[in-house]
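Participant: test case, fold it:
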Amino acid sequence: MSALLSAPVDVFAALAAGLVGLAVGSFLNVVVWRVPRGLSVVRPASACPSCSTPISARDNVPVLSWLLLRGRCRSCAARISARYPLVELATAALFALTTTWAVRQDQLAVLPALLYLVAIGVALALIDLDVRRLPDAIVLPSYPVVGALLGLAALVEHDGGAFVRALVGGAALWLLYFALCVARPGGMGFGDVKLAGVLGAYLGYAGWSALLVGAFAAFVLGGVVGVALLASRRGGRRSALPFGPFMLTGAGLGIAAGASLAHWYLQVSGIVAA
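Facilitator: So this is what the prediction gives:
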C-alpha cells in the first residue's frame, strides 16, 4: 500500500486514463460498425449481430464481459470477434501512453485534444482498413472540435503562436494532400485530404519540426509497408492501400518525437553539430 501511495503522479494518471480508454474503446467498436453503414451510434442499444438480442449491462463491461462469456453471445452462443476486446485494450493503452507523455512533458493543457485525436484515430484507422473510407461523419465535425480544444490549450498556456501554427499547419497539410489528389486522381482519396487538415492542425500546434516529420513519416511508413507487401507477394503495384492509418501514425510520431527526430536528422546530415 505504501508503495502505491508513493508511486509517481503519472502512474495514477495513466491508470485513470486507461480506465477511461476502456470505456471509450467499447464505444468506438459501435462507431466502427455503425458509421460506415450510416447508422446512429446512439440508438438502438447494442445488440448481438447474430440474434439481435440487446446486450445487457452486465455483458457490456469492456474486456471482462468478453472473457467471462468466452467470446460468445449469452443468448445464441454465436462467436463474438476478439477484435472487440482488442480495440478496447488498444484504446486503453493509447490513452494511458498519451496521458503519461503529456504529464512528463508538462503538456496537460493539450491533453484533451490529444485524447480526442486518439479516439477518432482508432475509429478512422479501423474504418479505413475495413471499407477504405474516412467518413465525413467523423472527420468534418473534428474541425470545430479540434479548433476549440487547441484554442483552449493555447489560451491556458498563453501561447497564441501555437494556435497560429495550428491554423497554418492545418491549411498547409490540406493543400499538400489536395495537390497530390489532383495531380494523381485515384491515387489518393478526398477523405485523406479532409483528414490532412485535422492532423496538420495538431502537428502545427506541436511545432514546425513536428509538422515536417509528421507529414513525411506518413509517406515513409506507407512506402515501407507497400514494399513489404510486394516483397512478400501479398500485393501488387496496383494494390490499393488505405492511407489513413499511415497518416495517423505519422502524425502521432510527429507530435511525440518530431523535434527529436528532426534534430537527429540534422546531426546525421552534418547540418548541426552533435
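Participant: contacts, neighbours, all on C-alpha from now
Facilitator: Will do.
Participant: which helix or which strand is home to the residue positioned nearest the centre of the chain?
Facilitator: By Cα atoms, centre = their mean, the chain has its centre lying nearest to Gly121, at 2.2 Å. Using DSSP states H and E, the element containing Gly121 is helix 111-131.
Participant: second input sequence below; structure requested for side-by-side comparison:
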Amino acid sequence: MLTILFVAMAGLLIGSFLNVVIYRLPRGETVVFGRSYCPGCRRVLAWYDLIPLVSYIILRGRCRYCGGRISPRYPLVELTTGAVFAALFYRLGPGWVLVKYLFLACFLIAASFIDLEHYLIPDRLIFAGLLVGGGFLLSNREITIGSGFLGALSAAGLLWLLALASRGNVGGGDIKLAAVVGLFMGWPWGLGAVLGGLFLAGAAGAFLLALRVKGRKDPLPLAPFLSAGALVAFFWGPQILAWYAGLLGVG
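Facilitator: Okay, the predicted model is just below:
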C-alpha cells in the first residue's frame, strides 16, 4: 500500500510537469527550460506555488501575485496522472513494462488535454510518442515487433478510413495518435482501443446533441475518447472480448 501511495505521489509530480507540456507545447514554447510562470501576469512562480494539489487548495485557485483564476485543469491533470500511475502499478508491478505504460499514460493525458483546449495534437508530441514507442518495441519484448506494427497500422488505418468516409471530420492528429497507441499496445488491443474510443465518442456526442450543448457540425475532440478507449482496452479488454464472444455464442 505504501508503495502504491508513493507511485501515486510520483504521478502527481509528473502531472505537474504535464501541465507545463499542455500549456507550452501548443504555443511553441520550450517544455524543458524556463521556470513556471502565471499565464495572466507572467510572474515567475516560487516553488511553494507549484506543490501539486496543495498549492491550488491553499491559494484557493487564484494566483498569489495577481489574483487571477488558476484553471481547474491543473489539479485535474495532477489527480488524473496520480490515479492512473497507481492503477498501472497495481496491475503490472515494478518493471520495464510498467515504465512503458506509464509513458503511454503521460502521452495520452497530454494529448487529451491539449486537444480539449486547442482541437489539435502537436506533431512534436506525436513524434516523441512514436520515437519512445519504437524504442520500447525494439528493446522490451512484451509484444513482438510484428504485433506493434500491426497494431499501429490497424489503429491508424481505421481512423484514416473514417476520415475519408466523414470527409475530414477526423483529423490527421487523431490518426497519428491512434498509430502511437497501436505501436505501444500491439495487435489486437491497439485496434480495440480505437474501437472503444469511437464508441465512447459516439455516445458522448449523442448525449451532447440531446442536451443541445453541441450541434451536428460542431467539432468534438477525439483524443480524450481514444485515450479512454486505450485504458479500457488495457484494463478490461480480455473480459470485454470474452463477454462479446459469449453473446455471439463463440468459444
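Participant: the residue nearest to the centre of structure 1 maps to what in structure 2?
Facilitator: Taking TM-score structural alignment, Gly121 of structure 1 has Leu108 as its aligned residue in structure 2.
Participant: what about its match, distance to Val181 of structure 2?
Facilitator: Using Cα to Cα, to the nearest Å, one obtains 9 Å as the distance from Leu108 of structure 2 to Val181 of structure 2.
Participant: show me the helices in structure 2, by range?
Facilitator: Per DSSP state H, structure 2 carries helices over the ranges 2-24, 54-58, 73-92, 96-118, 123-139, 145-165, 172-185, 189-210, 223-248.
Participant: looking at those, which is closest to Lys217 of structure 2?
Facilitator: The minimum distance between Lys217 of structure 2 and the helices of structure 2 falls on helix 189-210, with 10.4 Å, by Cα to Cα.
Participant: buried ones in the closest one, by neighbour count?
Facilitator: Residues of helix 189-210 of structure 2 classed as buried: 189-198, 200-201, 205 (neighbour count, 16 or more other Cα atoms under 10 Å).
Participant: and if you look at stretch 168-183 of structure 2?
Facilitator: Those would be 170-183, for stretch 168-183 of structure 2 by 16+ other Cα under 10 Å.
Participant: if we can go back for a sec, surely the match of Gly121 of structure 1 and Ser227 touch.
Facilitator: Yes - using Cα atoms under 8 Å, Leu108 of structure 2 is in contact with Ser227, at 5.6 Å.
Participant: what is in contact with these two at once?
Facilitator: The contact sets of Leu108 of structure 2 and Ser227 do not overlap (Cα atoms under 8 Å, 6 or more residues apart in numbering).
Participant: aligned to Ala206 of structure 2, what sits in structure 1?
Facilitator: Ala206 of structure 2 maps onto Val227 in structure 1, by TM-score structural alignment.
Participant: do Gly11 of structure 2 as well
Facilitator: So Gly11 of structure 2 corresponds to Gly21, using TM-score structural alignment.
Participant: what sits closest to that match if chain neighbours are left out?
Facilitator: With sequence-adjacent residues excluded and distances taken as Cα to Cα, 6 or more residues apart in numbering, Gly21 of structure 1 is closest to Ala92, at 3.9 Å.
Participant: check contacts around that neighbour.
Facilitator: Ala92 of structure 1 sits in contact with Ala17, Gly18, Leu19, Val20, Gly21, Leu22, Val24, Gly25, where contact means Cα under 8 Å, 6+ apart.
Participant: if we use 6 Å, what do you get?
Facilitator: Residues near Ala92 of structure 1 by Cα atoms under 6 Å, 6 or more residues apart in numbering: Gly18, Gly21, Leu22.
Participant: what residue in structure 2 is paired with it?
Facilitator: Match for Ala92 of structure 1 (TM-score structural alignment): Gly82.
Participant: same deal with Val110 of structure 1?
Facilitator: Val110 of structure 1 maps onto Val97 in structure 2, by TM-score structural alignment.
Participant: what's the local residue count around the residue lying closest to that match once chain neighbours are set aside?
Facilitator: In space, and not counting its chain neighbours, Val97 of structure 2 is closest to Glu142: 7.0 Å by Cα to Cα, 6+ apart. Here the number of neighbours of Glu142 of structure 2 (other Cα atoms under 10 Å) works out to 16.
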